[in-house]
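S.K.: whatever this is, show me its structure:
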Amino acid sequence: MAELIQKGNQKVYDGYKSFQYLEAGVDYKSYTLAKEVDRVPSFSYPVTNEQENEVQTILEEDLMISMHEHTFIAPEDLNQFYEFRRQGRDFTAFEALSRSGLDVIFENFMDGTAMITSLAGWKWSDVIHDLGIRFSDIAHQDMVIKAERIEDLSRAKREGKIAFVGALESASMIENELDRLDVLYGFGIRTMGVCYSESNMLGSGLREPKDAGLSVFGKQAVERMNKLGITVDVSHAGDQTALDTIETSTKPVTINHAGARGVWDTKRMKPDSVIRACAEKGGVIGIEAAPHSTISENHPHHNIDSFMEHFEYTANLVGIEHVAFGPDTLFGDHVGLHDTLAGQLSIKSAQKSSMERVDYVKGLENPAECFPNIVRWLVAKGYSREDIRKVTGGNIMRVLKETWAK
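M.R.: Purely as a prediction, here's the structure:
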C-alpha cells in the first residue's frame, strides 16, 4: 500500500515525530504507541494497472479532503488508555499522513475523551488544553499547516503539505457561554457539532430516547457560529435536533461523518428526511467508516463495499453534489478502543446486536489507507473524473466557501 500511495500526492516530509523538541521521560511520560502503518495487513482495492495509473493521477492533481478524521496514535496497550488520556498529550501520525494522499483533513481531536480533569470528557479547560498541545506540536513542523481560511486549503495542495481544519464533534464545552465560540474560533476551530450522542445545552443527541429538538440557547449558538464562520455539523444530533439546526442556520449545515439509515437502521445513521434537509440547505453528507457503522444487509461484514453502498444510496437520494467522505478513522486498534470506551461514548447504543463483528475495516483501517482505496473503488466502478473530483473535495469546498468568514 505505502509504495503505491507514494506515487501520487506524496507530501514534503522531513521525518518529524510528535514532540521531538521535548525529552521523553523528562518533559512527558512516554508510552508505546500503535504502529502508524501496517498494524494490520495492508489492502489495496483491486484495480487494473491502467486504473491504478488513473488513481495516482487523481491523487496527484485533484484536491483530496477528508471531512472527519482523528489523526492521533492510540497507545498499543489499550489498558493504558485512560492513564494516557489524563496526560493530555496526543501524538500525530505525521509519517503515515505523508503517504495518505490527503491534502486537507478535518482534524476532530479526541475531546470526547479529554480526561485530564474529568472522566466525562468535553470539559472547557481540557478541550483548550488539548487544542493548545496539538497546535503546539504542529507549529514545530512544516508538513501540516493550521487551516484558518479557504486559501490555506489550496496552498497546502500547491506546496505539497496537508491543511488541518480544526473541528470539534460537540459544542458541549461551551456550556451556556456564547462567547466561548469566539474563543474556539480564535484557537482555530472552523467546524463544530451541535452535540455529541448525549444532550447538552444546545439540543438532544442521537442516544436520547426523546429528542426535544434545538433549544433556545442552541438557536443562539447556531446563529453565532454562522456569524463567526464556523461550519455547523449535526452528525451526532438527534433527528429533530438536526432538522431544527438545519432550519435555524442561515448557511449550509454538514453531516460530516454518518451513513444512511435507509441502508442500515441504527440511530447512528441518518434518516432520509435529515439527509434531504441537509442537501436542500446546500449542505454535504460525509460517509463514515468507523468500525461497525456503515454496514448493510448486502454486506453485513463491514468493509469498503458496505461503506460505498451508503455513499451510493445517499448520492442517489440527494445527488452526487451533496456527498463526500468523512471516514472517522484513527491510528491504532479502533475496535479495541470502541470496546474500551463503549460506555463512555455511547457506542453500543448506536449499533445492532445482530451485526457481524470485525477486527478492523479492511481497506479503511486508518487515515493513511482510506482515500487511495476510495478513489480506486470509484475508478473501478466507472465514476467520471468530474464526479470523483466533486466527492473527494469539490463539494466540501463549496460548503466551506459559503460558511467560513470571507
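
S.K.: please make it C-alpha for all contacts and neighbour counts, starting now.
M.R.: Fine.

S.K.: quick check: the closest residue to Pro252 other than its chain neighbours vs Thr71, distance?
M.R.: Closest residue in space to Pro252, ignoring its immediate chain neighbours: Gly283 at 4.6 Å, by CA to CA, 6 or more residues apart in numbering. Look at Gly283 and Thr71: by CA to CA, to the nearest Å, they are 25 Å apart.

S.K.: need the contact list for Ala114.
M.R.: Arg85, Arg86, Gly88, Ala120, Gly121, Trp122, Lys123, Asp126, Val127, Asp130 (CA atoms under 8 Å, 6 or more residues apart in numbering).

S.K.: what's the PyMOL line that selects buried ones from the residues you listed?
M.R.: Selection of buried members from the contacts of Ala114 for PyMOL, criterion 16 or more other CA atoms under 10 Å:
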select buried, resi 85+86+88+121+122+123+126+127+130
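
S.K.: in CSV: the contacts of Ala114, plus secondary structure.
M.R.: Supplementary listing: the contacts of Ala114 in CSV, determined by DSSP: H, G, I helix; E, B strand; the rest coil:
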residue, secondary structure
Arg85, helix
Arg86, helix
Gly88, coil
Ala120, coil
Gly121, coil
Trp122, coil
Lys123, coil
Asp126, helix
Val127, helix
Asp130, helix
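
S.K.: so which of the contacts of Ala114 is the closest to Gly213?
M.R.: Trp122 (20.7 Å; CA to CA).

S.K.: thinking again about what came up before, who's more crowded, Gly283 and Thr71?
M.R.: Gly283 (31 against 27; other CA atoms under 10 Å).

S.K.: and the more buried one, how close does it get to Arg85?
M.R.: Distance, Gly283 to Arg85, by CA to CA: 34 Å.

S.K.: so Lys161 is in contact with Ala147, correct?
M.R.: No: applying CA atoms under 8 Å, one finds Lys161 not in contact with Ala147, separated by 11.2 Å.

S.K.: neighbour-wise, which of those two wins?
M.R.: Applying other CA under 10 Å to Lys161 and Ala147 shows that Lys161 carries more neighbours, namely 25 against 22.

S.K.: so which helix or strand takes in Phe106?
M.R.: Here Phe106 sits within strand 104-107, counting by DSSP states H and E.

S.K.: in which helix or strand would I find Gln51?
M.R.: helix 49-61.

S.K.: following that helix, which helix or strand comes up?
M.R.: With DSSP H and E, the next secondary element past helix 49-61 is strand 65-69.

S.K.: what helices or strands is that next one leaning on?
M.R.: Judged by 3 or more CA pairs under 8 Å, 6 or more residues apart in numbering; DSSP states H and E, the packing partners of strand 65-69 are strand 104-107, strand 255-258, strand 323-325.

S.K.: another one to check against the first:
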Amino acid sequence: MPEVDAMTWRAKAVGLVWGLALLGCGALRPALEAPARGGVPPDGRADLHVHVTMREALHPFFQGEPGGAELADAPGQRLVNQMEPEALRRAGVRLVLATVWPPNALRPGRGALGEALHQLALLEDFARRSPDFVLAYGAGEARQRLASGQLVLVPTVEGGEGIRRVEDVDLLYAAGARSITLVHFFDNSVADAADDQFGPLMGRLTNGGDGGLTPLGVEVVRRMMELGIVIDVAHASDRTITEVLALTEPAGVPVVYSHTGAGWADTRCLSAPLARRVGAGGGLIGIGLFRSPFQQVPVEERWEGFEPGTCDDDVAHWLHYTRQAGAEAVMLGSDFNSVIERARPGGSCARGMRHTGDLPALFAALEAHGVTREQLDGSAARVLRVLEAVEAHARPEAQRVARGRRPPREDLFPSNVP
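M.R.: Coordinates of the predicted model:
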C-alpha cells in the first residue's frame, strides 16, 4: 500500500540519519567524584527517560551498560554508556522509566513489533542479571521495591511503529511495557510526529503534513487507558497531543511528555499552551539533557553570566516549564544513553553532562535558581501518583485479555539477526 511504502521509506531515511550519527569512541569508567557537601540527598528522585539497554538497541555500535566497565568521560561521547548505579544513588535518583528504542530500520529481517518485544525481553534479562536494578510493572510494586532500597526500572517503549492493530498494544503490555511513546522521529500508523526534528531539510524527508491521531491511533489511546499504560506524547505533533488530550482529559487520565527542551526546534518541543494542559491534568514534563543545533533557550529565562551550550540551558528549560505548567509537573527526563550530545563543561556545571555522576551539579544549579529541594526530592512520588492515576482507570478484564495474547513467534528472533 502507498501509505505503508511511504512509512517504510521515511523509516529508512531516519535510519540513514542515525547511521551518520553513529560516530564515537569508547572510554573506560572515569572516577566518580565524592558526594558534594551536605551528603546524599533523600531517595525521592526520578528520571522519566533513560535508555538503559542501548547497547542492545544499537549493537554493535554502542559500548557499555549500567554497572559495567565503560562510562562516558566527555559530553560529546554519544555511543558510550552514561548511566552508573552508584552515581544515581548519590544523586538521589531511585526510580527510572527505562526506555527501549526499537530501531527497526537498522534491523533487517525483524519487524518493528518484533524488535520492540525483543528489546523488552532484553531489558528484563538485564535486570535479572544486574544486582543494582529491579523491574517494576506497576505503582504498588515500584513502591515496594523502593522501600527495599533498590533502583527501580519501569519498562517503557519509545515509538509506536510496531503497532499496526489494537491487539499489538496488548502484546506490548503483556511483554511489560507500562508507558509507550506514540511516535518517535517520523509519522506512523498511530499518529503524526513533530516535523523538523532534524531540521527543516530532513523534516521534509522524514515526515508528512500536519496530522494528528489516525483512526487506529484513537483506538490505541483508548486501549492504553483500558490497560493502564501511561501515554507519552514526546515527539508528537501539536495536533496529535491536542487530540490525545481530548480523549484523556475527560477521563481524568494524566499523560507525560517524557523529554523535551523549551526550544529544541520550533516543532520539537512542548508548546506553552499544551504544557499548561499537561500540568493541569496531573501529568509530567521531563527536561531532556540533549544539545541540538536547532536549540534555543527562552531569553526571559537567562540570567547574567548565562553560558549557552552548558547545563545553563537545561536549567533555563526547567525554569521555563515550571513557569508554564507549575513546579509539580516538571522533573528530569534526561535521555541519557541516547545518541545525543550533552551540555559542554562550563556555566553552572564545571564538567558538563558526561553521565549520571554529573547530576548533583545540575540539581545544585537548579536549587541556586529557585527550584526547591522539596520539588526535586518529590519527583519519584509524582511519577508513582501518575502511575496510580493511570492504573485506576484500567479495566482488569482488558488486562486479563492482554496477558493471554501470544506474540508472533516468527517475528521475534530471526536467526540472522544478533
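
S.K.: so what number do they get for TM-score?
M.R.: Remark: TM-score between the superposed chains equals 0.71 [TM-score structural alignment, normalised by the length of the first structure]; 328 aligned residues with a CA RMSD of 3.3 Å.

S.K.: picking that back up, correct me if wrong: the residue nearest to Pro252 of the first structure contacts Val253.
M.R.: Yes: counting by CA under 8 Å, Val253 is a contact partner of Gly283 of the first structure at 5.0 Å.

S.K.: for the most centrally placed residue in the first structure, give its distance to Asn256 of the first structure.
M.R.: Nearest residue to the geometric centre of the first structure (CA atoms, centre = their mean): His68, 1.3 Å. Using CA to CA, His68 of the first structure is found at 6 Å from Asn256 of the first structure.

S.K.: could you name every residue contacting both of those two?
M.R.: Counting by CA under 8 Å, 6+ apart, the contacts common to His68 of the first structure and Asn256 are Gly286, Glu288, Phe325, Gly326.

S.K.: which residue ranges of the first structure form strands?
M.R.: Ranges of strands in the first structure, per DSSP state E, are 65-69, 104-107, 144-146, 162-168, 189-193, 231-233, 255-258, 285-287, 323-325.

S.K.: just put the ones you listed in CSV and tack on distance to Asn298 of the first structure.
M.R.: Shown next, in CSV, are those (distance: least, CA to CA, whole Å):
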stretch, distance to Asn298 of the first structure
strand 65-69, 25
strand 104-107, 30
strand 144-146, 39
strand 162-168, 33
strand 189-193, 31
strand 231-233, 29
strand 255-258, 18
strand 285-287, 17
strand 323-325, 21
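
S.K.: which of those strands sits closest to Val335 of the first structure?
M.R.: Closest to Val335 of the first structure of the strands of the first structure is strand 65-69 (CA to CA; 15.3 Å).

S.K.: sorry, back to before: okay if I get the shared contacts of His68 and Asn256 of the first structure as JSON lines plus neighbour count?
M.R.: As requested, those are exported to JSON lines (neighbours: other CA atoms under 10 Å):
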{"residue": "Gly286", "neighbour count": "29"}
{"residue": "Glu288", "neighbour count": "29"}
{"residue": "Phe325", "neighbour count": "29"}
{"residue": "Gly326", "neighbour count": "28"}
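
S.K.: not counting residues beside it along the chain, what's closest to the counterpart of Tyr137 of the second structure in the first structure?
M.R.: By TM-score structural alignment, Tyr137 of the second structure lines up with Glu148 in the first structure. Sequence neighbours aside, Gly188 is the residue nearest to Glu148 of the first structure in space, at 6.2 Å (criterion: CA to CA, 6+ apart).

S.K.: how about the contacts made by the one you found?
M.R.: Residues near Gly188 of the first structure by CA under 8 Å, 6+ apart: Lys146, Ala147, Glu148, Val165, Gly166.

S.K.: aligned to it, what sits in the second structure?
M.R.: Aligned partner of Gly188 of the first structure by TM-score structural alignment: Gly176.

S.K.: distance of the residue nearest to Pro252 of the first structure relative to Ser125 of the first structure?
M.R.: Gly283 of the first structure is 31 Å from Ser125 of the first structure, by CA to CA.

S.K.: cool, and Ala260 of the first structure?
M.R.: Counting by CA to CA, the gap from Ala260 of the first structure to Ser125 of the first structure is 35 Å.

S.K.: which of these two has more residues huddled nearby?
M.R.: Ala260 (29 against 12).

S.K.: what do we get in the second structure for the more buried one?
M.R.: With TM-score structural alignment as the criterion, Ala260 of the first structure lines up with Ala262 in the second structure.

S.K.: what is the neighbour count of the residue lying closest to its match once chain neighbours are set aside?
M.R.: Closest residue in space to Ala262 of the second structure, ignoring its immediate chain neighbours: His317 at 5.2 Å, by CA to CA, 6+ apart. His317 of the second structure has 26 neighbours, counted by other CA under 10 Å.

S.K.: isn't His317 of the second structure up against Trp264?
M.R.: No: between His317 of the second structure and Trp264 there is no contact under CA under 8 Å: 9.9 Å.

S.K.: surely the residue nearest to the centre of the first structure and Asp328 touch.
M.R.: Yes: taking CA under 8 Å as the definition, His68 of the first structure is a contact partner of Asp328 at 5.1 Å.

S.K.: okay, and the common contacts of these two?
M.R.: In contact with both His68 of the first structure and Asp328: His257, Glu288, using CA under 8 Å, 6+ apart.

S.K.: mind listing the helices for the stretch 1-150 of the first structure?
M.R.: 2-7, 49-61, 81-86, 94-97, 124-139, 150-159 (DSSP state H, counting those that start in this stretch).

S.K.: just these: most buried one?
M.R.: Comparing the helices of the stretch 1-150 of the first structure by mean neighbour count (mean count of other CA atoms under 10 Å), helix 94-97 comes out on top with a mean of 22.

S.K.: ok now that helix, how far from the chain's centre?
M.R.: Averaging C-alpha positions (CA atoms, centre = their mean, to the nearest Å) puts helix 94-97 of the first structure 16 Å from its chain's average.

S.K.: over to stretch 310-330 of the second structure?
M.R.: For stretch 310-330 of the second structure, the distance to the chain centre is 17 Å (CA atoms, centre = their mean).

S.K.: whereabouts in the first structure does it align?
M.R.: Against the first structure, stretch 310-330 of the second structure falls on residues 303-323 (TM-score structural alignment).
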